[in-house]
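Peer 1: kindly generate the corresponding structure for this input.
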Amino acid sequence: MSRLLILGSANVDHVMSFEYLPTIGQTLMSQDYRIEQGGKGANQAVAVARLCSPSTRVDFICHLGNDVMAHDMCHNWKLDGIQTDGVSKIQGQSTGSALIFIGKNGENSIGVAPGANDNLTVTALLEHQDLINRADWLLTQLESPTPTVIEALKLVKQRGGSTILNPAPAKSIGTEIYKWVDIITPNETEAEAITGIAVDDEDSAAFAAQMIHSHGPGIVIITLGARGAYVSSPEFSGLIPAPRVMAVDTVAAGDTFNGALLVGLSNQLTLVDAVTFANKAAAITVTRQGAQRSIPYRDDLIC
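Peer 2: Sure, this is the predicted structure:
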């Protein structure tokens, strides 16, 4: 049985839809408003759980507030098959929240208040040493405190597991983290934050990938939205196109991609096939509204 571990954030998403995204100083009337369950870590954990085989164990380490939304999140995660031994509810803290603006073409702007996510310290992480020790793979992001992310990657890597870092949201994290990363999956904005190279086509993606390799990761996958993903690895280098679809909401697309990538690789797919699988899963997600409710199930990709 494969054991897949996700470390990351969980947020309550407050979503507003607009004809177009407001500019600085502009006030627009939202076409609708809804509350969703989200957070990069939680979205990726849901994607993994929905897309993996029944014999796979999916563990999630995160911090929630001690509130109603935290109870609802845990209930829904269990329904998806996520093990919640690593989920802690922190007294006196609110569950993280995000304000999401969505334009008519699916583009979005997001602001995050971390809440209890910021209490996932290294000390708190080590309370889940058993989950870390048994993980075959770790998938994590940057909505948790950076020292905690580094420690988790280091512990899994040192005991022979494999690691994937989705360096989102883009922020300065130094270079120490990369020596514990097998696979890194930035989008264009995040790749530019790491390298200083504006990524807007296949050539610039290849250039940025080579710079990222110099920091340590052996496999670099730069996601390029509707165009697909640029892969740079000893096995294959080049663009793997995404299916063409009509996007209505791109909020959880990257998270679905990362979760599906982990599932594909843990199922022993080749890197190219795993990225192709991840592209297909993300393409389904963008045709649906919402964060976790837009993430497909395994049968959606098989049919």
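
Peer 1: okay, CA-based contacts and neighbour counts for the rest of this
Peer 2: OK.

Peer 1: for the stretch 101-250 of the chain, which segments count as strands?
Peer 2: Along the stretch 101-250 of the chain, counting by DSSP state E, counting those that start in this stretch, strands occupy 108-113, 137-140, 162-165, 183-184, 219-223, 229-232, 237-240.

Peer 1: that's a helix at G290, yeah?
Peer 2: No: counting by DSSP: H, G, I helix; E, B strand; the rest coil, G290 falls outside a helix, being coil.

Peer 1: picking that back up, same list (the strands of the stretch 101-250 of the chain) but as JSON lines, adding mean neighbour count.
Peer 2: Rendered in JSON lines, the data for those read as follows (neighbours: other C-alpha atoms under 10 Å):
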{"stretch": "strand 108-113", "mean neighbour count": "15"}
{"stretch": "strand 137-140", "mean neighbour count": "26"}
{"stretch": "strand 162-165", "mean neighbour count": "24"}
{"stretch": "strand 183-184", "mean neighbour count": "24"}
{"stretch": "strand 219-223", "mean neighbour count": "26"}
{"stretch": "strand 229-232", "mean neighbour count": "25"}
{"stretch": "strand 237-240", "mean neighbour count": "18"}
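
Peer 1: output these as JSON lines; include the columns distance to R3.
Peer 2: Rendered in JSON lines, the data for the strands of the stretch 101-250 of the chain read as follows (distance: least, C-alpha to C-alpha, whole Å):
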{"stretch": "strand 108-113", "distance to R3": "30"}
{"stretch": "strand 137-140", "distance to R3": "7"}
{"stretch": "strand 162-165", "distance to R3": "11"}
{"stretch": "strand 183-184", "distance to R3": "18"}
{"stretch": "strand 219-223", "distance to R3": "21"}
{"stretch": "strand 229-232", "distance to R3": "25"}
{"stretch": "strand 237-240", "distance to R3": "27"}
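
Peer 1: who wins for proximity to I82 among those?
Peer 2: Shortest separation from I82 across those is recorded for strand 137-140, at 14.1 Å, computed as C-alpha to C-alpha.

Peer 1: and the contacts of the closest one?
Peer 2: Among residues not part of strand 137-140, those counted as contacts by C-alpha atoms under 8 Å, 6 or more residues apart in numbering are 3-8, 41, 149, 153, 156, 161-166, 259, 262, 266.

Peer 1: sequence B follows; please return its structure for comparison with A:
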Amino acid sequence: MKKPTVFVIGLSGESLFFEVDHFNKSGETVIAKDLHTEPGGKGFNQAMALKKLGADVHFLTITGDDDYAVIIENTLHKLGIIPHLIKVKGKKTTRAAILTDKQGDNMVCVYPGMSNDIAPDVLDGFEELIGGCDYLLMQQEYPLSLLKRGIEIARRGSTKVVINPAPANSASRKVLEEVDIITPNESEAKVIFNVKDSEPIENLIEKIKESAFEAVIVTLGSKGSIVYNKGIITKISALTVEAVDTTGAGDIYNASLIYKLACGSDLETSARFAGVVSGLSVRKKYVLNAVPSKEEIEETLKKEKL
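Peer 2: Next up is the predicted model:
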């Protein structure tokens, strides 16, 4: 069977992980029990997970011209991902500080680097590559103008478009309605569909059903996910695991979803698969080595009768 091919456009940078007992309150200093660094960013994580699952992956990202950009490029080559780095001279690469508490929950602070300055014309010359892929995956860490350009290129052929709308932005709704699938978490979905945080999930579901979107997957962490597909709502339970670190679980979910879709599965089956893979990933620290092996995935799918 032909390998799935995916073109990922997204953020990459250096991630600093701090392991703490609890998150600090205002004015409080907490002491980290451990420190770990590795390349990361939503785009990087999604490209990495797609490759480890078995897809052929192109990854376009913008960096500075510092040592962190070199680390990112070298890591992508080692993973077997085809990198397309737009290096901006004299600028810093994105960095993130990630605090993980003893429950496995995390808080993240990101220095975006050059991510706000990337222009849509960086995609000039990539039309053939994007058009030759099964899927184009993007997030909202880059300007909306770049997303529009990516969609426009994909629409010239048969490349399907998935956007992970993080961070959420209500102004992007019209653009998001043009793509095949969006994959917000609950808080992001409430921003997109203009639902208050205090409102129940049922209100969000009704807004989704009334919308022009063709397919929406709302990820709910340990509560599973809600799949909206051409008017039909399906609720999918999460895998029951003891979480060690939830960092990157959403990125691994998106990668797993697209991998399974590109292998020919339907949306609901792909969402169940993604839930298993991302669920298994939270048992390990950090992100780069959190993607479970094919053997682990197959064993769990059989156990869960999926």
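
Peer 1: let me see the TM-score of these two.
Peer 2: The TM-score (TM-score structural alignment, normalised by the length of structure 1) is 0.90; 297 aligned residues with a C-alpha RMSD of 2.1 Å.

Peer 1: wait, R173 of structure 2 sits on I192?
Peer 2: Yes: R173 of structure 2 is in contact with I192 according to C-alpha atoms under 8 Å; the separation is 6.2 Å.

Peer 1: higher neighbour count, the two?
Peer 2: Neighbours per residue, other C-alpha atoms under 10 Å: of R173 of structure 2 and I192, the larger number sits with I192, 22 against 15.

Peer 1: which of the strands of the stretch 101-250 of structure 1 sits closest to M246 of structure 1?
Peer 2: Taking C-alpha to C-alpha as the measure, the strands of the stretch 101-250 of structure 1 were each checked against M246 of structure 1, and strand 108-113 came out nearest at 15.3 Å.

Peer 1: now that closest one: which residue numbers in structure 2?
Peer 2: Applying TM-score structural alignment, one finds that strand 108-113 of structure 1 aligns to the residue range 106-111 of structure 2.

Peer 1: compared with structure 1, how much does the matching stretch deviate?
Peer 2: For stretch 106-111 of structure 2, the mean distance to aligned residues of structure 1 following superposition is 1.1 Å (mean C-alpha distance after the TM-score superposition for structure 1).

Peer 1: tell me how far that stretch is from the chain's mean position?
Peer 2: Using C-alpha atoms, centre = their mean, to the nearest Å, the mean C-alpha position of stretch 106-111 of structure 2 is found 15 Å from that of the whole chain.

Peer 1: swap in stretch 72-92 of structure 1?
Peer 2: Distance, centroid of stretch 72-92 of structure 1 to centroid of chain: 17 Å (C-alpha atoms, centre = their mean).

Peer 1: could you do stretch 30-47 of structure 1 as well?
Peer 2: Averaging C-alpha coordinates over stretch 30-47 of structure 1 and over its chain gives two centres that are 12 Å apart (C-alpha atoms, centre = their mean).

Peer 1: from one end of it to the other, what's the distance?
Peer 2: 28 Å (C-alpha to C-alpha, to the nearest Å).

Peer 1: which residues in structure 2 does that stretch match up with?
Peer 2: Using TM-score structural alignment, stretch 30-47 of structure 1 pairs with 32-49 in structure 2.

Peer 1: got the buried residues for the matching stretch?
Peer 2: Within stretch 32-49 of structure 2, the residues scored as buried using 16 or more other C-alpha atoms under 10 Å are 38-49.

Peer 1: in helices only, show me these.
Peer 2: Taking DSSP state H as the definition of helices, these contribute 42-49.

Peer 1: from those residues, which is closest to D34 of structure 2?
Peer 2: Relative to D34 of structure 2, the closest of those is N45; by C-alpha to C-alpha it sits at 21.4 Å.

Peer 1: which residue, other than its chain neighbours, is closest to the closest one?
Peer 2: Counting by C-alpha to C-alpha, 6 or more residues apart in numbering, D251 is the residue found nearest to N45 of structure 2 once chain neighbours are left out, at 6.0 Å.

Peer 1: how about H77 of structure 2?
Peer 2: Closest residue to H77 of structure 2 in three dimensions, ignoring its sequence neighbours and counting by C-alpha to C-alpha, 6+ apart: P83, at 7.2 Å.

Peer 1: just checking, the one you found touches E73?
Peer 2: Yes: counting by C-alpha under 8 Å, P83 of structure 2 sits close enough to E73 to count as a contact (6.8 Å).

Peer 1: now for L76 of structure 2: which residues touch it?
Peer 2: Neighbour list for L76 of structure 2: 48, 82-83 [criterion: C-alpha under 8 Å, 6+ apart].

Peer 1: F273 of structure 2 now?
Peer 2: When contacts are counted by C-alpha under 8 Å, 6+ apart, F273 of structure 2 is found next to 256-257, 260, 301, 306.

Peer 1: preserved in structure 1, out of those residues?
Peer 2: Contacts from the contacts of F273 of structure 2 that recur in structure 1, judged by both residues aligned by TM-score structural alignment, their matches' C-alpha atoms under 8 Å, are 256-257, 260.

Peer 1: wait, which of those is closest to K196 of structure 2?
Peer 2: Distance to K196 of structure 2, by C-alpha to C-alpha, is smallest for L257 among the kept ones among the contacts of F273 of structure 2, at 27.5 Å.

Peer 1: counterpart of K148 of structure 2 in structure 1?
Peer 2: For K148 of structure 2, the aligned position in structure 1 is I150, judged by TM-score structural alignment.

Peer 1: grab the nearest non-local neighbour of that match.
Peer 2: Leaving out its chain neighbours, the residue that sits closest to I150 of structure 1 by C-alpha to C-alpha, 6+ apart is I177, at 5.5 Å.

Peer 1: relative to I197 of structure 1, how far out is the one you found?
Peer 2: I177 of structure 1 sits 20 Å away from I197 of structure 1 when distances are taken as C-alpha to C-alpha.
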